[in-house]
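Asks: with the input below, show me the fold.
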Amino acid sequence: MSTRSQRGRAVQTKKSGGASRTLYIVMGAAVLLVIAIAATVALQNRQTAATPGREPGRTAANIPAGVDNNGFFFKGNDNAPVIVTEFSDFQCPGCAYYATVLSPQFEQEYIATGKVKFVYHEYPLSGHVNGAPAAYAARCAGEQGADKYWAMHDYLFTNQRQWSVQSDPRAQFVAYARQIGLDTAAFEQCYASSRFRDAINQAKASGDALRLPGTPSFAVNGQLVDTTGANSVEEIYARMRQAVDAALAGQ
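Replies: Have a look, this model is predicted:
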């Protein structure tokens, strides 16, 4: 009896140990799976996370905005005596300098006063891989209102160093969309569709046809401002102002 009992316990112990090991293996595998999933999610979050952008400086308030017959966004009096068109790349540092440093003065003196209708013509340079995507983001913002286009325009230039170095700036653009109060789901759907790709390509082609010397470039009442020999954005801006003043004087 004693031997059988001991053998019975021995056999039982052996079976119990095998089941326990199997259970431990299953549990260990489950834990490793959970860790792997958590690590994947964390990596994805790290790749797509976006830091909110800096708020742009204040611009003149209550300036009307709209879209012209060629699909380009403008601000100012639609019937202003002078039309200024800026050919610009959202990833161009000189364009960012104009937008953040020089344009507030021009906006206050010429646009807010009704003298100038200011049109933004996207001209993404081939060497700037995020220039076209930024233009898509601005156009998608513009679907929710012309004022939203200009809000995205300002965020893109104010935070150019933040998104321009990213391999995929989509999440960063969505962060800006959230900051300016867009319907982010609609914005993301628009951006993912790339439905403005052809429009931006056409905008680039029309700029190429003018043989633009670079960005930013300006046209006043359809006449490209001569910037031959200009060594700075300030000098380009000064020549544009001179052309505007001459056009206003001739009214």
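
Asks: use CA for all of it now, contacts and neighbours both
Replies: Fine.

Asks: what ranges do the helices span in the protein?
Replies: Applying DSSP state H to the chain gives helices spanning 2-48, 93-97, 103-106, 131-142, 146-158, 160-163, 170-179, 184-193, 197-209, 233-249.

Asks: what residues are up against the closest residue to S194 other than its chain neighbours?
Replies: Of all residues not flanking S194 in the chain, Y136 sits nearest, at 7.1 Å (Cα to Cα, 6 or more residues apart in numbering). Applying Cα atoms under 8 Å, 6 or more residues apart in numbering to Y136 gives the contacts 191, 194, 196-197, 200.

Asks: need the max-distance pair from those residues.
Replies: Y191 and I200 (13.0 Å; Cα to Cα).

Asks: the two: which is more packed in?
Replies: Y191 (23 against 20; other Cα atoms under 10 Å).

Asks: right, and the more buried one touches A134 too?
Replies: No. Counting by Cα atoms under 8 Å, Y191 stays clear of A134, with 9.8 Å between them.

Asks: between those two, which contacts overlap?
Replies: In contact with both Y191 and A134: no residue, using Cα under 8 Å, 6+ apart.

Asks: coming back round to it: now do the residue nearest to S194 against T158, distance only.
Replies: Per Cα to Cα, to the nearest Å, Y136 is found 17 Å from T158.

Asks: got it, and R178?
Replies: 16 Å.

Asks: now swap in P93 and tell me
Replies: Distance, P93 to T158, by Cα to Cα: 10 Å.

Asks: compare with the first, here's sequence two:
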Amino acid sequence: MNGKIIALLVGLAVLAAVGLNLRSAGSADMAVAPIDLEINDMSELADRAPGIHVGDENAPITILEFADFQCPGCMAFAGTVKPQVDVAFVESGAVKFVFYDFPLTSIHPHAFLAARAGRCADEQGAFWEYHDEIFRNQSAWSFSAAPPSGAFEDYAAQVGLDQGDFRSCLRSDRYADVVTANMQLGQGLGVTGTPTILITRGGRDVRRVDAGTIADMYPEIQRIVQELQAEIEAESGAAAEGGS
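Replies: This next block holds a predicted model:
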């Protein structure tokens, strides 16, 4: 009897191992962590680390967000602060908003894959729709024991993406270099946590938004943007006077 039980357990163990190998084989090339990427020049790094923007490409002021899709604070920012920024500044053409990936992989094991999923959605022109969907469902996938590729594919379907193209992208190493470069760019700019918001005029006079809570971030963003707008207006007035 004992021999039969042992044989059965061994058989089940073998089947489990085979099943594990089959599941692993199906996603063996799926990049779920940063890759080795050595770029020492910041200008080259910026080229390798494109952000995803919304708003007028030529807007005088740029807001940069470094975010992690598994970060609860980033979810709160996406749902409460960014919509206010869009209405107040982006839709009028006053500000360009740029999203950069900064997955905190040491504490958020699925954040890198989520960042790649966002890039795969952007490939089909639906980054912001996917951005909202993946944040909206954050609690459903964040605690998954395994990489939640199936959930990410479901969200792609919900926003109307081509399933085959998205799946092919997600279950590869595509954009692993871009997300890694985004992380390195953030580190070069002093980013250590998420969400980090930087505001700049044409790449100069970079200001960090320091706020105690997510709720405090919009008033601080508003203050900095309005200060920069006043500076731009003053400089334009001085230039006009000098030319007359």
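
Asks: ok, and the contacts of Y136 of structure 1 in structure 2?
Replies: Retained in structure 2 by both residues aligned by TM-score structural alignment, their matches' Cα atoms under 8 Å are the following of the contacts of Y136 of structure 1: 191, 196-197, 200.

Asks: so which of the residues you listed comes closest to G214 of structure 1?
Replies: When the kept ones among the contacts of Y136 of structure 1 are ranked by distance to G214 of structure 1 (Cα to Cα), I200 comes first, at 16.8 Å.

Asks: what does that closest one correspond to in structure 2?
Replies: Aligned by TM-score structural alignment, I200 of structure 1 pairs with V179 of structure 2.

Asks: list the contacts for the residue nearest to that match when sequence neighbours are not counted?
Replies: Spatial nearest neighbour of V179 of structure 2, excluding adjacent residues (Cα to Cα, 6+ apart): D101 at 6.0 Å. Contacts for D101 of structure 2 (Cα under 8 Å, 6+ apart) come out as 51, 66-68, 115, 179, 182-183.

Asks: any idea how far the residue nearest in space to the middle of structure 2 lies from S149 of structure 2?
Replies: Centroid check for structure 2 by Cα atoms, centre = their mean gives D101 as the closest residue, at 3.5 Å. With distances taken as Cα to Cα, D101 of structure 2 is found 18 Å from S149 of structure 2.

Asks: also G243 of structure 2?
Replies: For G243 of structure 2, the distance to S149 of structure 2 - Cα to Cα - is 59 Å.

Asks: for those two, indicate the residue with more neighbours.
Replies: More neighbours surround S149 than the other of G243 of structure 2 and S149, with 20 against 7 (other Cα under 10 Å).

Asks: counterpart of the more buried one in structure 1?
Replies: In structure 1, S149 of structure 2 lands on R170 (TM-score structural alignment).

Asks: again with F77 of structure 2
Replies: Counting by TM-score structural alignment, the partner of F77 of structure 2 is Y98.

Asks: quick one: contacts for that match?
Replies: Listed by Cα under 8 Å, 6+ apart, the contact set of Y98 of structure 1 reads 216, 233, 237.

Asks: and in structure 2, which of these remain?
Replies: Under both residues aligned by TM-score structural alignment, their matches' Cα under 8 Å, what those keep in structure 2 comes to 216, 233.

Asks: which of the contacts of Y98 of structure 1 tops the neighbour count?
Replies: In terms of neighbour count, P216 stands highest of those at 23 neighbours, by other Cα under 10 Å.

Asks: count of neighbours near R174 of structure 2?
Replies: 18.

Asks: any idea how far it lies from V159 of structure 2?
Replies: The value you get for R174 of structure 2 to V159 of structure 2, if Cα to Cα is used, is 20 Å.

Asks: same check, this time on D68 of structure 2
Replies: For D68 of structure 2 relative to V159 of structure 2 (Cα to Cα), the value is 20 Å.

Asks: same question for L113 of structure 2.
Replies: With Cα to Cα as the criterion, L113 of structure 2 and V159 of structure 2 are 18 Å apart.

Asks: also A46 of structure 2?
Replies: Going from A46 of structure 2 to V159 of structure 2 by Cα to Cα gives 29 Å.

Asks: one more: R171 of structure 2?
Replies: R171 of structure 2 is 19 Å from V159 of structure 2, where distance means Cα to Cα.

Asks: ok, S139 of structure 2 next?
Replies: 18 Å.

Asks: quick one: which of the two has more around it?
Replies: Set S139 of structure 2 next to V159 and count neighbours by other Cα under 10 Å: V159 wins out with 15 against 12.
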